[in-house]
Every structure is written in C-alpha cells, then in structure tokens.
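>>> coordinates for the following, if possible.
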Amino acid sequence: MHQAGLESAGLFPGICLRTVQNFTQENLISILESDWKKFKELRKIALDRFCQGVLADANTITGHDALSSQARYVMLHRLMRDRHNDIGRIFDAYSRYKAPMALRLMVRHDLLTDAELSILSEATQQDLADVVRQPYELEWIEEIERED
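I've put the predicted structure just below:
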C-alpha cells in the first residue's frame, strides 16, 4: 500500500484511510450548464458506489474472525467516522461553483470510471486529467492487547 495521501489513524493505530486533497480557489470554478446537468447524474452514480464500498468494507471488517470483537469494532468505528467525513466533503458540494471540486474528489477516490466521465465536455475532462486515482484501502490493525 503506498503511503501518499494517507493519514494516520490517531486514536486507533493501524488504520489508515485516504485523505481528501486540499483545494485552492482555482479549483472552485463554475462548470458549463451542460456539464452541471451531467454532474447531477454522475453524482448519483458516485454516491451509490461510495455507499456500496463502505458497506463492503464494513462487511469485510465484521467478517474477519481472526480479530477479536473489540478490534473489529474499533476498525468499524474508525471506518464509519472517516467515511462519514469524506461523504460530506465529496457530496455536500452541490452547486455549479463547487461541482469541479466534487468531481475531482469523485475521481480521486475512484468513484467514477473514465467511460462515465466521457459524457462531460472536453474542457471539464481536461480539468480532471491530472487527478490521481487513489481508491480507499483498509489497513488492518494489530490485535488490541487487553490489560486485565
């Protein structure tokens, strides 16, 4: 797992999830009206894909019987907290002014395919060309040592 774009787990060591790129004002440029209409469709696809990914990761964590219930709970808690923050960053930006930033985040987290993005204007596709795809990955925690 490459370390670029990862943040440390903080309270729960061993879990690393992708961070959201910081954007400057130049990333907050309104898109064409035709792209705005297409953005609305792409947003639905990406949101569904995001939620499917969270549910799949939660299922993977809860089904990992080699870890104690406590360790799985800690991982699940961290997953849900981090993804809850990300869903807000990615999908709460629902305006033409914020759509380019939201699209960049959707591409960064690999929530839209190149084929799906091909419906956008050439200019918008060019704006997204430099985004590096970094899908979410789970990093398993070490078993939690109990001090009884």
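
>>> please make it C-alpha for all contacts and neighbour counts, starting now.
Fine.

>>> from Met106, how far off is Ile90?
To Met106, Ile90 is 7 Å away according to Cα to Cα, to the nearest Å.

>>> and for Glu116?
12 Å.

>>> Ile61 too?
24 Å.

>>> please say which of Glu116 and Met106 ends up with more neighbours.
Legend: neighbour count by other Cα atoms under 10 Å for Glu116 and Met106, higher for Met106 (24 against 14).

>>> would you do the same for the sequence below? I want to compare the two.
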Amino acid sequence: MKESDWKKFKVIKERAIERFCTQALDEFGEVISNTDEHVHNRYLLLYKLVQNRDKEMSLIFDDHSRSNAPMQLTAIRAKGLADESLLAELSDEFREQTDPKRFGWE
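Take a look at the predicted model:
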C-alpha cells in the first residue's frame, strides 16, 4: 500500500466512524422516542440494537493496520460510509482493490 493511500485511508476511516456512530445514535433515538411501543419493549430493542451495532462496528473498524486496510475500506464503502471526495484521492489501484462490487457486496 502506498504511503499516500495509507494517509488518506486513515482520514476516510475516521470520517466513516463518525458517520457510523451518527447513524447508530439516530437509530437509538428513534427507538427511544417511539412512544407507541411499551417502555420495556423499547429498552429490550435498544439493548439488542446497541449489541448488534457494536458487533458491526468491531467487524468494520477494529484492528487498524495496513494489512487490514483493504478489507476495512471495502466494508466501509459497502456500507456507504466512505467520503466520496476522499475516495477520489486514492490511487486507482487501491480504489479498484477495495471496490465492494468485486465481492458482490453492493
């Protein structure tokens, strides 16, 4: 991996984490504010949702290293979390290598 791609990947990943967390918090807020649902059911749903989002976050973002960067970026792109303007700054090779369509992820 080129040094320039590594540097840009770190920024893409940081912004993707922000997007992921924002989306998760929005989901949590919807569950919490759904007064049509009994409070205990909302609690149980929220608990399960937090667990699922935590697992998903771990799968996508944990183990930050150059060797994991291609798979992480592929997952980030598949989830629609990547900043498109930053993706455009990556080398053609790295962008093609991390295209989720290659793996049928989109």
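
>>> what about the strands in the first structure?
Using DSSP state E, the strands found in the first structure span residues 6-7, 17-18.

>>> what's the match for Gly63 of the first structure in the second structure?
Matched across to the second structure, Gly63 of the first structure falls on Ser33, judged by TM-score structural alignment.

>>> burial of that match, as a residue count?
Counted with other Cα under 10 Å, Ser33 of the second structure comes out at 11.

>>> got a list of what it touches?
By Cα atoms under 8 Å, 6 or more residues apart in numbering, the contact set of Ser33 of the second structure is empty.

>>> I'd say Ala16 of the second structure and Ala75 touch.
No. Ala16 of the second structure lies out of contact with Ala75 (Cα atoms under 8 Å); the separation is 10.4 Å.

>>> biggest helix in the second structure by residues?
helix 3-33 (DSSP state H).

>>> with the first structure superposed, average distance for it?
The superposed helix 3-33 of the second structure is, by mean Cα distance after the TM-score superposition for the first structure, a mean 0.7 Å from where its aligned residues fall in the first structure.

>>> middle-most residue in the second structure, spatially?
Note on the second structure: the residue nearest the mean C-alpha position is Ile76, at 4.6 Å, using Cα atoms, centre = their mean.

>>> counterpart of that residue in the first structure?
Per TM-score structural alignment, Ile76 of the second structure is aligned with Met106.

>>> right, and its match touches Leu112 too?
Yes. Counting by Cα under 8 Å, Met106 of the first structure does reach Leu112; the two are 6.3 Å apart.

>>> what residues are shared contacts of those two?
Between them, Met106 of the first structure and Leu112 share the contacting residues Ala46, judged by Cα under 8 Å, 6+ apart.
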